[in-house]
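> Build me a model from this:
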Amino acid sequence: MSTYQLQIKKMKLQLAVLFISALLRESIAMPAVDHCLIKFEDSLKETMALRRSCEEANLKDCCQIAEASKIIDNDNYTPGSGIYDISNVCRSTAAFTQDIFPSMQARCNMESGDGGWTVLVKRTPDVDERVSFKRPWVEYENGFGNLSGEFWYGLKNMHCLTSREPMEVEVEVSKTDGTKLVLSYGNFRVDGPSTSYTLHVSDKQDEGFDFSQHHNGIKFSTLDRDNDQNPGSCSAIYNKVGNWFNNCYTMHLTGMPNPILSSVYDYAELRVRPKGCAAFGDEPDSCE
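The predicted model follows:
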């Protein structure tokens, strides 16, 4: 067979592959997507129970998961707290959500208040092995830990989740003896990387201890990137962990081995949700 004939044969084979691929996209891929959408609308309970991806429904956070359940099932179903798939609002490649986990996932607290909280930080001694928070900048940026235990959700993800619309925040800490403290603020935002992920927290909703006075407007710091207001390094002083250190802290959820918030606690959770927790908001703005 001549070279010319071989080239013709190769071209025909390539065209056949392209044709088959096009048929597969039309006959398999699109119906599969339609099937997922129909399945979601017909049975949200089953969808959530199986932890199916919410990409098809374009649910961006735990609030929208909670709101969707009320809309579709006439307020008769509330999804439980746990780990859910959400659509990747950041369109990022953050290691915490792309490499450690198979898809964009979030830990949802559906019990506090009306639920719909996306958890950004979790500390608990109820695990087989504690997570070390002695990490460099890049790990705090991308996230680390395990969503079923202790974790830091990642500054990139915190920025993307809190910058697309006004957010409120709860910080809950507790001790094994049952002592508990919950602080609520009406405004919470983490700015982008160009600001070293500056924290904005204000509009305290309750009386008593207020950590925002010391941490509002403060850049994030780690041992290898010192942005604090201390002449030395707060991270170096306090076990080489990251935090929105001022000089140095009143809130220290990354404290080792225990979180600190006006006192030393055993458990801690920082969680956010959109103000009003409205379902199916507009498409998010692009992130830095």
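
> all contacts plus neighbour counts: C-alpha atoms, from now on.
Will do.

> Could you measure from Phe125 over to Phe280?
That one is not Phe; residue 125 is Pro. Going from Pro125 to Phe280 by CA to CA, to the nearest Å gives 36 Å.

> do Tyr185 as well
Here Tyr185 is placed at a distance of 23 Å from Phe280 (CA to CA).

> These two: which is more packed in?
With other CA atoms under 10 Å as the criterion, Tyr185 and Phe280 differ in neighbour count, and Tyr185 comes out ahead with 19 against 16.

> Make sure the more buried one is actually in contact with Pro166.
No. Contact criterion CA atoms under 8 Å: Tyr185 and Pro166 do not qualify, at 11.6 Å.

> what about the strands in the stretch 101-250 of the chain?
In the stretch 101-250 of the chain, the segments counted as strands under DSSP state E, counting those that start in this stretch are 105-109, 117-123, 144-145, 151-152, 167-174, 180-190, 199-204.

> Quick one: closest of these to Gln64.
Each of the strands of the stretch 101-250 of the chain was scored for nearness to Gln64 using CA to CA, and the closest is strand 117-123 (9.6 Å).

> Who are the packing partners of the closest one?
On a contact count with 3 or more CA pairs under 8 Å, 6 or more residues apart in numbering; DSSP states H and E, strand 117-123 meets helix 62-72, strand 105-109, strand 151-152, strand 267-274.

> now do 10 Å
helix 62-72, strand 82-85, strand 105-109, strand 151-152, helix 155-163, strand 167-174, strand 267-274 (3 or more CA pairs under 10 Å, 6 or more residues apart in numbering; DSSP states H and E).

> Next, the structure of the following sequence, for comparison with the previous one:
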Amino acid sequence: MNIITQLVILTLSLLLVNADQYCDNLLKQYNTFKTKCSPDLITINSCCDLTGFTLSKAPSAVYQMMTNCNCGSPFNTVTADVYCDMNTTDGGWTVMQRNRKDSTVDFNKNWIQYEAGFGDLSQDFWYGLEAIHCLTQTGQWEMRVDYQKNDKTWSYLHYNQFSVGSASEEYPLTIGGFTAEGSDWFTYHNGMKFSTPDNDNDKTSGNCAASGKSGWWYNSCYNINTNSQPPFVSGNVLFTEMKIRPKDCITH
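This next block holds a predicted model:
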């Protein structure tokens, strides 16, 4: 059986399989992943690893990602769970935050909790400052915020530059290159250190994190705060989701 015939058979089979079977077929065809291929057991280096398959579409799901950024204990683990968004603009996004109005997850956390991350990756969560820093400390990254307004319509913000500094710098935000339609709410926070109720780094004489009951890159105080309750994008909204990926993700 020649290679073209094999690919035709594999393509037809992929039309009839569920997500687990799709993974198993990719394992056999490409031998890409090292673990048994159920979406929450795949070991990847980044969500971008899931964009290279042309015979089938990887589902948005929780995956297992290698962490080799050497950020040090207690964050330098062998693997860590990550939610990959494979539907938005060709996929490959690492979701770093999700929050909805009346969320059951309390975003009024202290510094250590924001550093380590909290919540449920399949629902509402904050991925963790140290993990976000580890991901963005090398290469060039883009960031997108999808949000649902109170009238149930959707919009988004997109930035061509995004990174978070180290713990010793108190995780300052670098963001720029706004490209989406609408207003640029995030640039106001560019260069700001992260603040929590117990670690105030904003520019005011008060404590924006304490009054806002959430950690954020506060300035004086904010134009956008997706960690507030309800989430805020120049006004209260119903839902926010922040996601990042390397700028060369799709070509990669």
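
> Quick TM-score on the pair, please.
Structural agreement between the two chains, given as a TM-score (TM-score structural alignment, normalised by the length of structure 2), stands at 0.81; 225 aligned residues with a CA RMSD of 2.6 Å.

> Tell me which of the strands of the stretch 101-250 of structure 1 sits nearest to Pro31 of structure 1.
Judged by CA to CA, the one of the strands of the stretch 101-250 of structure 1 that comes nearest to Pro31 of structure 1 is strand 105-109, at 25.0 Å.

> Could you check how far the aligned residue in structure 2 for Gly192 of structure 1 is from Tyr83 of structure 2?
Under the alignment defined by TM-score structural alignment, Gly192 of structure 1 corresponds to Ser166 in structure 2. Taken as CA to CA, the spacing of Ser166 of structure 2 relative to Tyr83 of structure 2 amounts to 22 Å.

> ok, the two, which is more surrounded?
Remark: of Ser166 of structure 2 and Tyr83, Tyr83 carries more neighbours, 24 against 17, as counted by other CA under 10 Å.

> ok, the more buried one to Gly212 of structure 2 distance?
Distance, Tyr83 of structure 2 to Gly212 of structure 2, using CA to CA: 27 Å.

> cool, and Asn223 of structure 2?
For Asn223 of structure 2, the distance to Gly212 of structure 2 under the criterion CA to CA works out to 12 Å.

> So which of those two has more stuff around it?
Applying other CA under 10 Å to Asn223 of structure 2 and Gly212 shows that Gly212 carries more neighbours, namely 20 against 17.

> For the residue nearest the centre of structure 2, which non-adjacent residue is closest in space?
Nearest to the centroid of the C-alpha atoms of structure 2, with distances taken as CA atoms, centre = their mean, sits Val95, at 2.1 Å. With CA to CA, 6 or more residues apart in numbering as the criterion, Val95 of structure 2 has its nearest non-adjacent residue at 4.1 Å, and that residue is Lys243.

> okay, now that neighbour: neighbour count?
Here the number of neighbours of Lys243 of structure 2 (other CA under 10 Å) works out to 21.

> residues in contact with the aligned residue in structure 1 for it?
Residue-level alignment of Lys243 of structure 2 against structure 1, with TM-score structural alignment as criterion, gives Arg271. Contacts for Arg271 of structure 1 (CA atoms under 10 Å, 6 or more residues apart in numbering) come out as 107-109, 112, 116-122, 168-172, 184.

> longest helix anywhere in structure 1?
In structure 1, ranked by residue count with DSSP state H as the criterion, the top helix is helix 3-24.

> Pull up the aligned stretch in structure 1 for stretch 178-189 of structure 2.
Stretch 178-189 of structure 2 falls opposite residues 204-215 of structure 1 when the two are matched by TM-score structural alignment.

> So which bits of the matching stretch are buried?
204, 210-212, 214-215 (16 or more other CA atoms under 10 Å).

> can you tell me which of these are in helices?
212, 214-215.

> First-to-last residue distance for stretch 176-184 of structure 2?
Start-to-end span of stretch 176-184 of structure 2 (CA to CA) is 9 Å.

> Kindly apply the preceding question to stretch 192-212 of structure 2 instead.
End to end - CA to CA - stretch 192-212 of structure 2 spans 16 Å.

> for stretch 72-84 of structure 2, same thing?
Here the two ends of stretch 72-84 of structure 2 are set 24 Å apart, with distance taken as CA to CA.
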